[in-house]
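1. got a predicted model here, sequence first, then my questions.
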Amino acid sequence: MRKYALVTGSSGGIGRAVAKKLAKDGYSLYLHYHQNIQSIRELLEELSVYEGEYIPIQADLSERNGYKKLSENIFSIDCIIHNSGISHYGLFVDTDLDTVENLLMVHVTSPIMLTKELLPKMIRQQSGNILFITSIWGQTGAACEAIYSTVKGAQISLVKSLSKELALGGIRVNGVAPGAVNTAMLEHFSEEDLDIIKGDIPMGRLAEPEDIAESVSFLLSEKAGYITGQIVSVNGGWYT
């Protein structure tokens, strides 16, 4: 029986890579996006070589009730991959309330409420996976990214606590914490800045979205059937 996975933020670099890997693994997919419909159209074309059902759903998870628009269009569900994210780079003292609330809504409030809406479906079937794409900065913190680090740290705490609550129900909760990934989130860095970052990473390169997707695939698989409450660091040895 085919399984269904929701990938939020599936129009972005990591989301697209995760969607393609899961389609290859045999999943049917709910492909959430906010604005980039062109990226979703391209993704659907790429997924057409597989035999699953791929359903785009538009929703703005920065809005208070954006998660409801998403959850109301989801029926069968086996896996939730919380991948939607926005970044903010700047001094803490210059951060305004709108920025704080926006990051909290996208990374914390909407994922919590979306999970709450979809969880009864998993509880009824006594199986499921919930997975967060969090960040290295949620583990160690980053100067000039204090709020982003905070919301990513909140995701990690949710993984650790919710996994204990759901374990006996056959539902696993894990996270993947990427380091620097070669996506649009790094567009504001110059080539010189990126070279410095690469020099700090023991493996000497940025992660590719596919590196993250492979870890997601493993954590959702039966090979990881006894793994829950864990954050897998995919960072090239940057911080250990």
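-> Sure thing, it's come through.

2. when you work out contacts or count neighbours from here on, use the C-alpha atoms and nothing else.
-> Noted.

3. next up, the contacts around Ser76.
-> Neighbour list for Ser76: 4, 121 [criterion: C-alpha atoms under 8 Å, 6 or more residues apart in numbering].

4. three-state assignment of it?
-> Under DSSP: H, G, I helix; E, B strand; the rest coil, Ser76 falls in the coil class.

5. look up how far Gln125 lies from it.
-> For Ser76, the distance to Gln125 equals 10 Å [C-alpha to C-alpha, to the nearest Å].

6. ok, Glu42 next?
-> Using C-alpha to C-alpha, Glu42 is found at 33 Å from Gln125.

7. against that first model, consider the following:
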Amino acid sequence: MRRVALVTGASRGIGRGIALELAREGWDVCVNYIQHQEAAESTVRDIQALGQNAVAMQADVADGEAVAKMVSQAAAELAPISLLVNNAGIAGQMQFQDISDEQWNRYLAVNLSGARNTIRAVLPHMLTEKSGCIINISSIWGLRGASCEAAYACTKAALIGLTRSLALELAPSQIRVNCVAPGVIETDMLEALGDEVKAMLVEQTPLGRLGTPEDIAYAVAFLASKRASFITGQVLGAEGGFIV
């Protein structure tokens, strides 16, 4: 039986790393993207080279109708989704008083409502099968807060609350819900901070290095596996000891 995962925001960075690692673990993957079509299609080709089926599908996770259409199309082209990884998100730095209503609402729409939209779309099949796995990608800033990133941090904290609440609600249906909280990860998003800030973040990380997308992918693959079949409602920090 084919196993199908939906990874949102999977064209680049952490999402791409997750999609590839899941393929190595035997999952077919729906690679969601919003803008970077060529990168998403490259990820699909790399998954296919690993012997798994994959499709790239464009959808803004903030758009519930578009998400529902994507999930339906993925089921038709691959199979119904049994693993959902909510990775899509937006981030940025600004002082709290400078956040416009439009920016605030966009953070909520993508980082939090986006997870609601995808979960709502995949849940009917999981409830029918009484089986499934949902993994939300939060952040260490959702655990401890972050100066000048209030909008980002609070939406990531909300994802943790959603994870724990849904884990309790869906456990009777044998659907597991967990969360991974990445630390400082070497991605395109981090490059905008500059070398000086990156060096400071390395110094603040007890393991003495930045994380990689693969570090997060390994954590996700574990939580999605049978080895984690008795684990639900948990937040797994993959952050090199940053907030110990």
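-> Okay, I see it. From a predicted model like this one, the values you see are computed outputs, not experimental measurements.

8. TM-score for these two?
-> Aligned and superposed, the two chains score 0.97 in TM-score terms (TM-score structural alignment, normalised by the length of structure 1); 240 aligned residues with a C-alpha RMSD of 1.2 Å.

9. all strands for structure 1, in order.
-> In structure 1, the strands defined using DSSP state E lie at 4-7, 28-33, 54-58, 79-82, 128-133, 171-178, 231-234.

10. between those strands, which one is closest to Leu219 of structure 1.
-> strand 171-178 (7.4 Å; C-alpha to C-alpha).

11. residues in structure 2 aligned with that closest one?
-> Per the alignment by TM-score structural alignment, strand 171-178 of structure 1 matches residues 175-182 in structure 2.

12. middle-most residue in structure 1, spatially?
-> By C-alpha atoms, centre = their mean, structure 1 has its centre lying nearest to Asn83, at 2.0 Å.

13. and the helices in structure 1, which stretches?
-> Counting by DSSP state H, structure 1 has helices at residues 13-24, 37-47, 66-71, 97-104, 110-125, 136-140, 146-166, 191-200, 209-220.

14. any chance of those helices in JSON lines, plus mean neighbour count and distance to Glu53 of structure 1?
-> What follows is the helices of structure 1, written out as JSON lines (neighbours: other C-alpha atoms under 10 Å; distance: least, C-alpha to C-alpha, whole Å):
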{"stretch": "helix 13-24", "mean neighbour count": "22", "distance to Glu53 of structure 1": "9"}
{"stretch": "helix 37-47", "mean neighbour count": "15", "distance to Glu53 of structure 1": "9"}
{"stretch": "helix 66-71", "mean neighbour count": "19", "distance to Glu53 of structure 1": "17"}
{"stretch": "helix 97-104", "mean neighbour count": "15", "distance to Glu53 of structure 1": "31"}
{"stretch": "helix 110-125", "mean neighbour count": "16", "distance to Glu53 of structure 1": "19"}
{"stretch": "helix 136-140", "mean neighbour count": "20", "distance to Glu53 of structure 1": "33"}
{"stretch": "helix 146-166", "mean neighbour count": "20", "distance to Glu53 of structure 1": "28"}
{"stretch": "helix 191-200", "mean neighbour count": "14", "distance to Glu53 of structure 1": "38"}
{"stretch": "helix 209-220", "mean neighbour count": "20", "distance to Glu53 of structure 1": "18"}
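
15. related to what we said a few turns ago, quick one: the match of strand 171-178 of structure 1 to structure 1 mean distance?
-> Following superposition, stretch 175-182 of structure 2 is found to deviate from structure 1 by 0.2 Å on average (mean C-alpha distance after the TM-score superposition for structure 1).

16. chain center to that stretch: distance?
-> Taking C-alpha atoms, centre = their mean, to the nearest Å, one finds the center of stretch 175-182 of structure 2 at 9 Å from the center of the full chain.

17. who touches it?
-> With contact meaning C-alpha under 8 Å, 6+ apart, stretch 175-182 of structure 2 is reached by 126-127, 130-140, 142-143, 160, 163-164, 166-167, 170, 216, 219-220, 223, 229, 231-239.
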